[in-house]
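Trainee: sequence unknown, structure follows:
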């Protein structure tokens, strides 16, 4: 369940820097629109449904004083939900941005801007690619995360924007209606500066100024540090455009060299570039001219022959006019040349214009890619080239000296191997070998040579698609001059609308128009040429003068549209030949049908050998040739069936497969094994595959549709059996469906295989399930299976297998949600109650409070509310409602109804309004009337959550009494885990009570021993964190460090990354307290850096910032401390709880006093005092308002001078009398010393002593009123 991005839950704990285990049981939070008032509670209560597994962090190092500890989840951070990260960077001048290589930013003075994290660099790259333009969040999310965005993508983007602003300056990235905009001129970005300089250099060369062109182009090319847009993972199109413009600039720069008479210097670079781009005719022409100008005419002629051969082999064409004219010139006797050629005008070479692919339009060209331009080169093709001497070398790895990927450099060893020039077209490389079909290939070549429309006709699985591609390449190789414009493949399988067929072919040809025109322009265009908007007419016009071979693959489901398109092209485009694959003829005049027959036995055996070795390394046909021959023969030589049989070799031997073909013949048949993405357009393929399955396979496939997120074999056997399918047969049937590509199998982290349906197949199977009338039965079996999984797993989450069961339930979470949803929809209260109560501890361990609330409230609504008046006492129940499967006995049903409402209540911590509502007051009263301390069910989960109601009633003393009863009851009943739980709960409660530390330490020790014996990793981390807090309060920092580090080990073992970050924050605080400030600061900054990239790190972020603020303040770095504090306050704003805002304001007042600022200090002090003296502070942070008195003392002397000295001394006396902490923290000790020094500066010793003594008799209210 996705959490709200703007909800904040905070619990401030007085007296300690809380670590990884304690759950606050007092919440003070605000939701949007909620009243800002405290909610009573007590820190330290580890209430599972409420905050199990939470780690408390401390506020700004104040520990038992001002800061206390703060615990909770900051899910979004006000004002755009920004996550605060790092020290804020003030705007201090313009910034330049580099995206031609690893993304960089630097100030005008050369100071680099730190850009930590790949996502942050990707965001800056996306913005810098379009400076000054507003980019929508959707565009930025797609740029940064591609096809795998995080669950809360909008929140993650806001956090990244916040980080980027802090790195660059707050005005660098503007929020606008359309999204975000980088406030920079294009010239501040190296890519756009490069394009401007390159364009100016080209104009200079065209104006007969090659010297200026060389200077401009050198400056432009020097901006490249590596592959363009290296930090933008999926934007290959823009990167390819930039690389193409780089090549254009390199050509122009070399032309300038030639114009300046530097042919000899240019030749090494030209040779390297031509090797990388053999079909770039303008580049090759430059090389020939350079050889000629260098007096190496013979080499130039030899080079021309090499070029001609490459172009003929790859393109089936002759060199273009420019190269041919240059060749003729080379054959004529050369005129006598001057030693220093005169400066002459030169036309800068543009994108390649010969038969090779043309360069795509770039971002600044202002001209769209022409229809005849080909797509950019594949990503595997090097985008950059060798290094001219006139501009920088390729980027290299500083550790190895090797060229950075994507740039060119010196070959590692041996001579350069010439690249095979690419033909025009879009046929992709095949991933498997092509076996046999020599006769078919020869026949197809002959058909294509004699006819303009050839259709490969045959059933699914016969190999039509593969034969069409291999045959097209074979025909072109045999007749290179027949189709000089290449072979182009148009895949029609993804389409479902006949009208989209022409557009699909245009897209395949790289000629689909993407220029955005206004409706007025389109109207004029249509009026001038009625066929302009007809894609079929555009296609015919495009192909009218081309000689090309067009492959139309999978025509059967769009047979009419495919036939019309083929007929139009054949009529209007005399140079076009069409090769189609289909399950039925196109029925177009002139069509030649070429049936695709099964493979003959020897070829089929070769195919089985090849595919079998790929499926099972070491497989050889020779080991059982008879069985393999039988398989091929009985499968009729169909390539797809043979490949499916080969895949079964992972499970069975060839003889086992052959022996089962009598009963499993259809097991190995399936429809077309297309690798197309899951789309509804696959329905025709699924229909065809469905027709080839037998009834048991269909039954299993239908029933698999009730799963969500896949299943394991056990669940599949439980749900898919019945109705003629024995549970023991399900495994084999699953294997059959996997072979037919109807089911996807993949290993899970637990080592088992999981099975899932592709989306389209799942929808199709669901429809078939409804048609068969089986939905109710299948969903019921699914519900029972996952209810039992959850019920069985619940006690196992509190022992040695805790992590494994967390992972198991995590894998099945979608199925568990689906089961719950169906139980609620069916109003099956017994099943729904059992599921929620079985899942509540899992939700607590993973901090899924919103999910726990949603489900518990929905399930609670299925039955009457047992806490509505009149409420009678609940009976003692030793058996839990989930100890047995439903149906529930009457008493167990009533108890389950009570417990599900306890789960809901403990999940409301972020909803202040709900907690303060009259309905909730009735709920709390009903809970207190039904339960009492020491009951069996109130010792166990989730009954133990009734303590939460006791806290909400405001009776903190009552909580300690009830916990004591629970401890005694657990000992009496022999509840070991429950005893450990309530002991660590009491330990945390006692940590805040004067004189409670000794008992707190004993409770933590006993709790830890039990949890370790039981193998509960979560419990061990909680107990260690609580004991560490006790030791920290005593000033035993060395021991506290040991406990926090040990707790971190347990948290990391459990995979609790957020808890680990909080523990590291607590450890940093202890390091600072014992004098290792620099180490502590480094650790805090590491926590902040790690928290930026982890959603679970949001809890640690505010605590780490506040701890860092106090350390910076104590160490005299006031300006840095202010920046950190303002950033925190800006991020959380008014959405933060009152107590948290009070702490921030008190810290800010202290910083203002340090810097001599005194605006309205008394009024601000009084406002902060109100915020830190609420009910919440009285319960969870009693020393917080007392420590605030020290700030008040400094305010009085700062505002009133000597006149304020008397009352300042009284406040110091009041603080010493009222404070309860044993060992004040570093910042409290400093503030105490400063307050006393300020008072003594205004008074003599005798006066100070009298005022101090008088202050010792004041109450907190009286002392606060002095300011």
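Mentor: Perfect, thanks for sending it. Small disclaimer: the values here were computed from a predicted structure and weren't measured.

Trainee: can we go C-alpha only for contacts and neighbour counts from here?
Mentor: Noted.

Trainee: what packs against the strand or helix carrying residue 609?
Mentor: According to DSSP states H and E, residue 609 maps onto helix 601-615. Helix 601-615 sits against helix 625-634, helix 639-648, with contacts defined as 3 or more Cα pairs under 8 Å, 6 or more residues apart in numbering; DSSP states H and E.

Trainee: got those as CSV, with distance to residue 72 columns?
Mentor: Below are these laid out as CSV (distance: least, Cα to Cα, whole Å):
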stretch, distance to residue 72
helix 625-634, 64
helix 639-648, 51
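
Trainee: ranking these by burial, who's on top?
Mentor: Counting by mean count of other Cα atoms under 10 Å, helix 639-648 has the highest mean neighbour count of these, with a mean of 25.

Trainee: contacts for the helix or strand following that helix next, please.
Mentor: In the C-terminal direction, the helix or strand that comes right after helix 639-648 (DSSP H and E) is helix 654-659. Helix 654-659 is contacted by residues 624, 627, 628, 630, 631, 645, 648 when judged by Cα atoms under 8 Å, 6 or more residues apart in numbering.

Trainee: buried ones in the helix or strand just after helix 654-659?
Mentor: Of the helices and strands lying after helix 654-659 in sequence (DSSP H and E), the nearest is helix 661-664. Using 16 or more other Cα atoms under 10 Å as the test for burial, helix 661-664 gives 661, 664.

Trainee: contacts for helix 661-664?
Mentor: With Cα under 8 Å, 6+ apart as the test, helix 661-664 has contacts from 631, 634.

Trainee: contacting residues for residue 1080?
Mentor: 1067, 1068, 1069, 1070, 1071, 1072.

Trainee: put this next to the previous one:
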């Protein structure tokens, strides 16, 4: 397929047929993917460029839907999902704008006008874009076009006679550049535009960002300009430096015998002239430079001043051009060019990933990139990448003739450090220990912890050492490493990290209190934004062997991590900080120790329990008493949850396995806060679902859902809704069940993990199938698949494939169902629960039965029954029994089929008569209302018994 954007959008297939891509949104998505054809584009970048205005509330979901529609417009397989994004499966040569850009880059690297002409031949008209959000692409292409035209024009001049000297342009007042400028076209245009409208323009950015390069490039294009280098100037020498630079450009007549002051000489020189004066590197003399700039502006209306600095001059009317890191594409191109200069060849294809990682680790800072590229004379790219762990040692040699502050990476930041006040230095080093940055709302608390004023963070932003973005103070990684290195040198690293841990513990406790109610989303956003900070703080507590501090912090992470389903992280942290010998003397310790005991009763899949019933009982009694002494909405859950876990430990096979329940006394219910009571009702509903008590499931799920909705807790609403929808579905109230499920999906969107959200959406698909709305179910299953492909996790993909199989079974298409189930591969995957495997095998068996492959279905069902019984998940056992009934039905064993249906009904607590496969089985057995009672003969155990021998006998 070919995609063309020059002269209008045109898409053609390999056989020359036109491909229509309707709608601006789909066209915008196609353009954004095409710009990086053949590589993955992240979901965030796609959403930002597709929707520059009026972004949807849930960009990720909207993007999944849009990708699905784009796939429908293009040949199959062209848009693929990858972890974290999507990819257009074309080469860069298949897209005219990327082929153009590559040809221009190659022509410039090789000084090849022929390739430049080939590129220009592709420019058949203006670049088509769907909206103004792609202006950056147009500007980049126009810049490339100018380079290509320059190459071809230079070649044309070389091939003809040289023009007369009189017609040659006047020499630039600034010397020629030693190397071509890479990127920065937008910033260069911005500087020129500001100088047309403002008389004082300051280019601001961190050290090594290329401020001087851009200022000189601007001056080079101006007919009358003067560059004043202030870096070597000491305090009191600013006017001397200016006068010296002016004197080199403008010769003044000899006047009185007494020499005029530098200020007077400059005033006389610039009077009546239109001149741009560049004051380069003002940050170390910012006050004097500001006073000088103001004086220069007052000398003549034709004077314009362009300054470069790591902080503003602070003059009224000062205009700014912020110079951040190079964009990734330009940074990679700069690195490649400088590597070629250093070792004679560009990075190889197998070095590309390493080169990209180096550029990213260097924050896109041009000077750091050039220093790293220069090391390729003696080091491989892999060695440079590894060496960046100590970047200041690695990048300690620069060009011999470069200015001192640009010879090493350390000198680059030393230049800024030397200008900081004591408070600013503390704030910089404090910022360095917060890997996620510092939230603006938390800045005052962090500043107080380090005994500085919060205004110091803003001062560091002004000095280009911090960036305030998305309401957070962030650092370039190079600056952060510098701060950490300073702390290590001063022997203060541990002190600063401990202070950070203390303040994070206090902030986390305040946010955690808002996670049980309407503030949950905002609170989780805080925990997400500070995830690396909090993890590092836990690590600091562990390294300091301070379990009490670790427990206090971990207490605030328990519920946010539980909501986010970070079970493994929680298990590891609890194992690190739990101490059964510690005194249960405060609420955090009680909560953490209770979680530790609960986790011991429910070990990770495939791992045995490490606790005996006797030791568990004794520890539970201690924790119950401590929970009553240290009351909170979480400790109120400790007694019933630990009693629940004990019933599981005590249970064995058969009916005993159905005895687990949530045991809460009237006194505990009365004393519990509202949120805790809602949780307990939901847990009772879950226990009722597993025990087949439909009356209790009805009562408890209704109460839990009403309470969570009244509290405004979205997570609890989603949890209770799933249980409520289960009862409504079994009660035959399918429309009500669908409404509750859809509200639940909206409630938990963005809260739970992607697999959990997809599980809830799959519940809605099942209800639609029971309603006979196959087409709607199929559409939703496709949306689930799009979301799973974007997420890429094993659980998400398995959920999507099993949902699709469920649809195909309902449609009676055994081949399609078996094909989809075959896509699920759980082998060797850790943490997959047994009920997942059991449900998968039950679906595989249903598909095989639809195809008449009865013997294979029987083998699969034996495996499914074993996993289902082991899981003690009774709804799953009922689902497998339904498939067992199907096998008996198609093999002519009607009595056994009815027994299997009756057992499924007894285990579940109600007959799922609207399940499409249940309908399929019933039609072949003649089973009706009587299926809930035992068929005549051969029943030796209770129908509700889940004994393995009894159930496996149904397949004999």
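Mentor: Sure, I can see it. Predicted model only: the values in this text are computed from it and were never measured.

Trainee: what angle separates the helix holding residue 609 of the first structure from helix 639-648?
Mentor: Relative orientation of helix 601-615 of the first structure versus helix 639-648 (axes from the mean of the first three to the mean of the last three Cα atoms, to 10 degrees): 40 degrees.

Trainee: quick check: buried residues in helix 601-615 of the first structure?
Mentor: Using 16+ other Cα under 10 Å as the test for burial, helix 601-615 of the first structure gives 603-615.

Trainee: between the contacts of helix 654-659 of the first structure, which is nearest residue 1217 of the first structure?
Mentor: residue 648 (81.3 Å; Cα to Cα).

Trainee: give me the secondary structure label for residue 453 of the second structure.
Mentor: Assigned state for residue 453 of the second structure: coil (three-state reduction, DSSP: H, G, I helix; E, B strand; the rest coil).

Trainee: got the contact list for it?
Mentor: 423, 444, 447.

Trainee: so which of those residues are in helices?
Mentor: Among those, the residues falling in helices (DSSP state H) are 423, 444, 447.

Trainee: wait, which of those residues is closest to residue 42 of the second structure?
Mentor: Taking Cα to Cα as the measure, residue 42 of the second structure lies nearest residue 444 of those, at 34.1 Å.

Trainee: what sits against that closest one?
Mentor: Residue 444 of the second structure neighbours (Cα under 8 Å, 6+ apart): 453, 454.

Trainee: distance of the aligned partner of residue 1209 of the first structure in the second structure relative to residue 935 of the second structure?
Mentor: Matched across to the second structure, residue 1209 of the first structure falls on residue 895, judged by TM-score structural alignment. Remark: distance between residue 895 of the second structure and residue 935 of the second structure (Cα to Cα, to the nearest Å) = 7 Å.

Trainee: cool, residue 328 of the second structure as well?
Mentor: 71 Å.

Trainee: so which strand or helix has the match of residue 1209 of the first structure?
Mentor: Residue 895 of the second structure is part of helix 894-908, with elements assigned from DSSP H and E.

Trainee: quick one: residue 500 of the second structure from residue 454 of the second structure, how far?
Mentor: Distance of residue 500 of the second structure to residue 454 of the second structure, given as Cα to Cα: 15 Å.

Trainee: and for residue 733 of the second structure?
Mentor: Shown here: residue 733 of the second structure relative to residue 454 of the second structure, a distance of 58 Å by Cα to Cα.

Trainee: between these two, tell me which one has more neighbours.
Mentor: Counted by other Cα atoms under 10 Å, residue 733 of the second structure and residue 454 do not tie: residue 454 has more neighbours, with 20 against 15.

Trainee: what do we get in the first structure for that one?
Mentor: When the first structure is aligned by TM-score structural alignment, residue 454 of the second structure is paired with residue 731.

Trainee: touching, its match and residue 713? I think so.
Mentor: Yes. Using Cα atoms under 8 Å, residue 731 of the first structure is in contact with residue 713, at 7.1 Å.

Trainee: which of the ones in helices among the contacts of residue 453 of the second structure lies closest to residue 411 of the second structure?
Mentor: Looking across these and measuring by Cα to Cα, the closest to residue 411 of the second structure is residue 423, at 21.1 Å.
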